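J.: How does the following fold in three dimensions:
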Amino acid sequence: MRTSNHLIGLLNFLTFLLSVPILGGGIWLSSKANNTDCMKFLQWPLIIIGVSIMVISLAGFVGACYRNTFLMYLYLWAMFFIIAALIGFVIFAYAVTDKGSGRPVMNRVYLDYYLQDYSGWLEERVADDSYWSKISSCIRDSKVCNKMGRSVIDGVPETADRFYLRKLSPIQSGCCKPLTECGYVYINETIWNPGGALMGSNTDCAKWSNDQEQLCYACDSCKAGVLASLKKSWRKASVVNIVVVIILVIAYVVAIAAIRNNRRIDNDEPYGETRMEKARPSRIHF
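T.: Predicted coordinates for the structure are as follows:
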């Protein structure tokens, strides 16, 4: 009789606990928001998601444990919208990341990234100046390029041949070094000289700077690297969301069973007894 109530209570207690680190991460980002635009860009989604999951889980937990029909109905409606939103996000994520990937380069393990390989809603948002100023600030403040440095001995940087064999992330390849076609000569991971080679025709070739605060943050290749990184992370998030949707659908079905169980108890119906049997009781009693 009470199995469904206990199960939905346990499920919501676990999701309530999971919402705590999500909310804590959003609050931490909020405390750092005055330092970088990147933090301002990320804080509110985490806080909203954390608070929503916490409130809904609490409502489902209390409703199941105390057989509160109102809270259970509220929980069902909220769960319905969350499931619909997650399904919508999965469809949206695959739709806006269906194009574009890195290009292989001869004698290099890493890939080069070109903005023209991408198109659609996500590309337009990333390439927009107002959005890009925040994104590039985020990349710069993360020190992702500074962390690329490796030394062989006594601070001597690794050789070009060893660097060419490194598997760089899309952001590292697009933002922290010039495109291979530009013909720059490797000095270390983030310092490249034109040397005697001819510059490529790509406009990014003239945008490269050895200034560690500039590098290729203004390059289209950097924007393409961000798009490639978003595509990878959104695809992973979509897989996680699919798993979460399956779990929430199971919880949703269990919640419906819990509500029916509560109604039976409230109407003083024994398990398996129908309303028709209650309306027409037998005339013969033993």
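
J.: drop to CA atoms for contacts and neighbour counts, all remaining ones
T.: Fine.

J.: For the closest residue in space to Asn146 that isn't next to it in sequence, give me its contacts.
T.: For Asn146, ignoring the flanking residues on the chain, the nearest one in space by CA to CA, 6 or more residues apart in numbering is Thr190 at 7.8 Å. For Thr190, the set of contacting residues under the criterion of CA atoms under 8 Å, 6 or more residues apart in numbering consists of Cys145, Asn146, Gly149, Cys176, Lys177, Asn210, Gln212, Leu215.

J.: Got a quick PyMOL command for the buried subset of those residues?
T.: The buried residues among the contacts of Thr190 can be selected in PyMOL (16 or more other CA atoms under 10 Å) with this line:
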select buried, resi 145+176+177+215
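
J.: With secondary structure and distance to Leu29 as extra columns, can I get the contacts of Thr190 in CSV?
T.: Below are the contacts of Thr190 laid out as CSV (DSSP: H, G, I helix; E, B strand; the rest coil; distance: CA to CA, whole Å):
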residue, secondary structure, distance to Leu29
Cys145, coil, 22
Asn146, helix, 22
Gly149, coil, 27
Cys176, coil, 25
Lys177, coil, 29
Asn210, coil, 31
Gln212, coil, 25
Leu215, coil, 26
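
J.: Thr36 contacts Ile135, doesn't it?
T.: No - using CA atoms under 8 Å, Thr36 makes no contact with Ile135, being 10.2 Å away.

J.: Of these two, which one has the most company?
T.: Neighbour comparison, Thr36 and Ile135: the larger count goes to Ile135, with 20 against 16 (by other CA atoms under 10 Å).

J.: Quick check: the more buried one touching Cys38?
T.: Yes - here Ile135 reaches Cys38: they are 6.5 Å apart, a contact under CA under 8 Å.

J.: Another for comparison:
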Amino acid sequence: MAGPENNTSNPPPESVALTVYEEKPETKEEIPDKAEPKKEIMRGVKSLNSKKVVLLLVLLTFLLSIPILFLGIWLLYIQQYDCEGLLKNLPRLQSGVGIGMLVIFFLSNAVIYTRAKFPAPGLVVIVILTILTLIVGLGILGDFKTETRRIVASPRWLDLKVHNRNNWNDIKLCIYETRTCKDLTSRSYMLDSNSVSTSNLSPIESGCCTPPSTCEMEFVNATYWRRGNKDNIDGTIPYDRDCDLWKNDETMLCYNCNACKNGYVKTLEGKWLKLGTFLSVMSLLLMISHLLLFVATMWEQYAG
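T.: Sure thing, here's the model as predicted:
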């Protein structure tokens, strides 16, 4: 029997092992994103540009607040320069506006300092304050178109207060103590009558320190004039009572003249007209500056 021997002598065929590698597609993490560096560069450029814009707006807003600070200080501490403290209720109005200017200055810079943490609340506060300032400025400008005497600092109110005899006695003494006419004399010592009459005199200088031109007095110096001998026979020159009130005494001059009172009123009107214009313009500029700063701050935070 050879069966078993044959089975052991013929070995089974060798089995071949095949290993199949399945190729997997690369995942998104494994695929390099060529656009990512460009995005980072663009973000950096936007962030840099936003910081530059914010810095410029911060500087602009701060510079706009400086004149407001100076105005507040001037209204509070130099309000006696034009003897306005002698007019009832006018010092209160000046002090109120001056304090308001200081408040706006400090809050404006506080909003700038805290703009990153509280952009929206800071903007609301500044907008409210600038709107109130704009209303006050427009109100002062509107007073010059009214004829009521109840509004403080309006032309009608100023005219009545200045032409009050009791008020004027104190005002003319204050004008004298400010040495307005003495300063005019020292400035015009080497000038002739034509130079003095055509020079840029203030309303107070022309009304209180020199006689009216209709009096036709002979010039000696800015505050000393000789009366002429010309008679106004034909009546071509209207009579001016101020000609009789003029005195060469430096304590008298034309301080009792209507021209002096009108010059003083004109000075105050010009001051308050400029104040109303300043408040209106600066409130608008400051509001616009803070609005732009708010937008730039949002852009900076978004770009970062």
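
J.: related to what we said a few turns ago, tell me the counterpart of the residue nearest to Asn146 of structure 1 in structure 2.
T.: Alignment note (TM-score structural alignment): Thr190 of structure 1 maps to Thr223 of structure 2.

J.: What is the subsequent helix or strand relative to the helix or strand where Arg263 of structure 1 lies?
T.: If you go by DSSP states H and E, Arg263 of structure 1 is part of helix 220-266. Using DSSP H and E, the helix or strand that directly follows helix 220-266 of structure 1 along the chain is helix 275-279.

J.: what range in structure 2 matches that next one?
T.: Against structure 2, helix 275-279 of structure 1 falls on no residues (TM-score structural alignment).

J.: Go ahead and measure how far that helix is from the middle of the chain.
T.: Helix 275-279 of structure 1 sits 52 Å away from the centroid of its parent chain (CA atoms, centre = their mean, to the nearest Å).

J.: ok so, going back, counting by contacts, list what the helix holding Arg263 of structure 1 packs against.
T.: Contacting helix 220-266 of structure 1 under the criterion 3 or more CA pairs under 8 Å, 6 or more residues apart in numbering; DSSP states H and E are the following elements: helix 3-31, helix 69-96, helix 121-127, helix 170-175.

J.: what about Val226 of structure 1, how many neighbours?
T.: Other residues near Val226 of structure 1 come to 25 when the count uses other CA under 10 Å.

J.: Return the residue of structure 2 aligned against it.
T.: Using TM-score structural alignment, Val226 of structure 1 lines up with Tyr264 in structure 2.

J.: ok, now Trp132 of structure 1?
T.: In structure 2, Trp132 of structure 1 lands on Trp168 (TM-score structural alignment).

J.: Now for the nearest residue to that match once chain neighbours are set aside: which residues touch it?
T.: Nearest non-adjacent residue to Trp168 of structure 2, counting by CA to CA, 6+ apart: Val162, 5.7 Å away. Listed by CA under 8 Å, 6+ apart, the contact partners of Val162 of structure 2 are Leu87, Trp168, Ile171, Lys261, Tyr264, Val265.

J.: Look up how far Gly270 of structure 2 lies from Val162 of structure 2.
T.: 15 Å (CA to CA, to the nearest Å).

J.: for Leu134 of structure 2, same thing?
T.: 19 Å.

J.: Then Asn200 of structure 2?
T.: Applying CA to CA, the value for Asn200 of structure 2 to Gly270 of structure 2 is 15 Å.

J.: and what of Val97 of structure 2?
T.: 17 Å.

J.: And for Gly228 of structure 2?
T.: Note on Gly228 of structure 2: its distance to Gly270 of structure 2, by CA to CA, is 34 Å.

J.: And Phe106 of structure 2, by the same measure?
T.: With CA to CA as the criterion, Phe106 of structure 2 and Gly270 of structure 2 are 28 Å apart.

J.: Neighbour count for Leu134 and Gly270 of structure 2, which is higher?
T.: Higher neighbour count among Leu134 of structure 2 and Gly270: Leu134, with 22 against 12, using other CA under 10 Å.

J.: Leu198 of structure 1 reaches Val185, doesn't it?
T.: No - here Leu198 of structure 1 does not reach Val185: they are 10.9 Å apart, not a contact under CA under 8 Å.

J.: Between the two, tell me which one has more neighbours.
T.: Each of Leu198 of structure 1 and Val185 has its neighbours counted (other CA under 10 Å); Val185 has more, 16 against 11.
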